[in-house]
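Trainee: Just the structure for this:
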Amino acid sequence: MGRRSKGRDISGWLVIDKPAGPTSTTVVNKVRWAMNAKKAGHAGTLDPDATGVLAIALGEATKTVPYITDALKAYTFTVRLGQATNTDDAEGEVIAQSDMRPTDDQIKDALGAFVGDIMQVPPQFSAVKIDGQRAYKRAREGEEMEIAARPLWVEELLMTDRPDADHVTLEMTCGKGGYVRSIARDLGAAMGCFAHVRALRRIWSGPFDAEDGLTLEQVEALAGDPALDAHLRPVEEGLADLPELKATAEGAVRLRNGNPGMVLPSDVEYGDEVWVSFEGKAVAVGRYKAGEVHPARVFNH
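Mentor: The predicted model follows:
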């Protein structure tokens, strides 16, 4: 007889306002423990020192994680001007310095080059894999690597405050895979003054806002309490960026069994990726083809 996984079959999203300190994995494990959940994961890593939205997927919601990972996200961050560090944040060693400080107008002018489709080189201390090994592991051993630039969509990058000559606060909305530390590093290089991230907060991610998140203290206080379940958001919120189609009763049965199923008429295009609901619950994600949806993911909740 096979071993059964421990924990409850519970599905939905729990939004955490992550404090500085713990890793994203630590937060996932804390939530899984507090809710006695069988399965949990997160949508988009935050650096240990970063704060803000960490959306935790439980049970069937883990099947929607890629759609939150791909969604737009917004960050507010403070950049320290005049210093470059080997980690591109305040945790690292200072490796270059400058007495030059750009004016507010010079900073605003420089931001334009970082908006739209840009190419970005991840930090040396990042989770990017180089020859099968995480870059940060090789960086800790003193190795300096050539990391390939990768595309990033930056919707908006604004200067929101200039507390003093050494610091500037920026707000960025971007797509999947953005490194705020790289933005700070490259902005400093572009202005000839060096820079790194001093503080970072993710204020929203897809449909989830930091101000709606629970603190880890609240999660711990409510561990094992049904009141914690009341904070769960529906699985369907993870699909907010996809068009929704409604299944017929027969179509829902077929889709749940992994077969193409009939949906009600809609204006989506042939081949579009969609999610299908029946009586308000997610049934499947798949491709729309001539009145049917061919499922790629099926929900059992």
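
Trainee: switch to C-alpha atoms for all contacts and neighbour counts from now on
Mentor: Fine.

Trainee: and K30, that one's in a helix?
Mentor: Yes. If the criterion is DSSP: H, G, I helix; E, B strand; the rest coil, then K30 is within a helix.

Trainee: and for comparison, fold this next one:
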Amino acid sequence: MGRRRKGRDVHGWLVVDKPAGITSSAVVNKVRWAFDAKKAGHAGTLDPDATGVLAVALGEATKTVPYVTDADKHYRFRIAWGAETSTDDAAGEVVRTSEQRPDDQALADALPAFRGTIEQIPPQVSAVKVDGARAYDLARDGEVVELQSRPLHVASLEVVASDEDGAELAMTCGKGGYVRAIARDLGRALGCLGHVAWLRREWSGPFRVEEGVSLETLEAEARSPALDARLLPMELGLASLPELPCAMGDASRIANGNPGDVIRGVDYGAEAWASDHGRPVAIGIYRAGQLHPTRVFRF
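Mentor: Below is the predicted model:
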């Protein structure tokens, strides 16, 4: 018999306004401690030096993490011109420099190539797996690996402000995007080289930085009703899926992993979630008036 995990059964989301200088995993550990929760996870890693929205799921909300991770995200960031670094941000060692600087027109002309569906090679220091190992672990060991490009959809990329030394941009993109790679590749395209000077995630799927709790507030309100009151409903993690209310008497069937009738319909074979008086029961596939559960929620 496995060991029972200590802590409370807490279910929902907390948006943390992550500061620079801490890893996303460390933030999750702080949130789990502050709520004395059994289980926690996050939807989308932020680099240690990045700030902004880190959506942390607690309890059964962790089952909705993939749907937030897959959602669009919005970033504000500054690119510093004139140097490329080993990590593509200010934390790395400078590996190449350039005296060239782009003017506003050159920058505007370069941006269209970075919009829409593009191919992006992740930074050497990234969480991409290479033969089972993380790229950042290989980089720490001094190994240079050839990472494969991957598609990324960039919904928008605009200049907010610019000067001789760099530019501030705003970008909305899909899953798997590396802002550091955008800075690196844009610097190369302009011939001036570049890296991320700072980065802030302003929203991720349904979660906004305005909802974010600071680490100072988290620690001050730890294990108190005040912190519990900040918890957001777990169904926010399902905002990208249609909600199908259970037919009377079928919520328990669906909750036990069996197909059950739902009141509304969607396209045959579509993914949706079943609710009972607004409370999530299961995620599943809709077929002919029924939801066939693939993932049920246990409260």
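
Trainee: Drop the TM-score for these two in here.
Mentor: Between these two chains, after superposing, the TM-score reads 0.98 (TM-score structural alignment, normalised by the length of the second structure); 299 aligned residues with a CA RMSD of 0.9 Å.

Trainee: Please identify the buried residues of stretch 50-69 of the second structure?
Mentor: Residues of stretch 50-69 of the second structure classed as buried under the neighbour-count rule (16 or more other CA atoms under 10 Å) are 50-65, 67-69.

Trainee: Can you tell me the closest non-neighbouring residue to G206 of the first structure?
Mentor: A71 (5.1 Å; CA to CA, 6 or more residues apart in numbering).

Trainee: Then C192 of the second structure?
Mentor: Leaving out its chain neighbours, C192 of the second structure is closest to Q100 (CA to CA, 6+ apart), at 4.9 Å.

Trainee: Could you give the number of residues near that neighbour?
Mentor: The burial count assigned to Q100 of the second structure is 13, neighbours taken as other CA atoms under 10 Å.

Trainee: The one 5 residues further on too?
Mentor: Each residue near Q105 of the second structure was counted by other CA under 10 Å, and the total is 8.

Trainee: Make sure the residue nearest to C192 of the second structure is actually in contact with R188.
Mentor: No. Here Q100 of the second structure does not reach R188: they are 10.9 Å apart, not a contact under CA atoms under 8 Å.

Trainee: still on that earlier bit, so which of the buried residues of stretch 50-69 of the second structure are in helices?
Mentor: Judged by DSSP state H, helices contain the following of the buried residues of stretch 50-69 of the second structure: 65, 67-69.

Trainee: Could you export these as CSV, including distance to A34 of the second structure?
Mentor: Written out in CSV, the entries for those read as follows (distance: CA to CA, whole Å):
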residue, distance to A34 of the second structure
V65, 20
Y67, 25
V68, 23
T69, 23
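
Trainee: and the residue nearest to A247 of the first structure when sequence neighbours are not counted, what does it touch?
Mentor: In space, not counting the residues next to it along the chain, A247 of the first structure is nearest to V263; the distance is 4.1 Å by CA to CA, 6+ apart. When contacts are counted by CA atoms under 8 Å, 6 or more residues apart in numbering, V263 of the first structure is found next to 245-248, 251, 276, 291-293.

Trainee: Next, give me the two most distant ones among the residues you listed.
Mentor: The most widely separated members of these, counting by CA to CA, are V276 and G291 (12.1 Å).

Trainee: So between those two, which is more surrounded?
Mentor: Set side by side, V276 of the first structure and G291 show more neighbours around V276, with 33 against 14, by other CA under 10 Å.

Trainee: any idea what that one aligns with in the second structure?
Mentor: In the second structure, the position corresponding to V276 of the first structure is occupied by A274, as judged by TM-score structural alignment.

Trainee: hmm, back to that, adding secondary structure, write the contacts of V263 of the first structure out as CSV.
Mentor: Shown next, in CSV, are the contacts of V263 of the first structure (three-state DSSP):
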residue, secondary structure
L245, strand
K246, strand
A247, strand
T248, coil
G251, helix
V276, strand
G291, coil
E292, strand
V293, strand
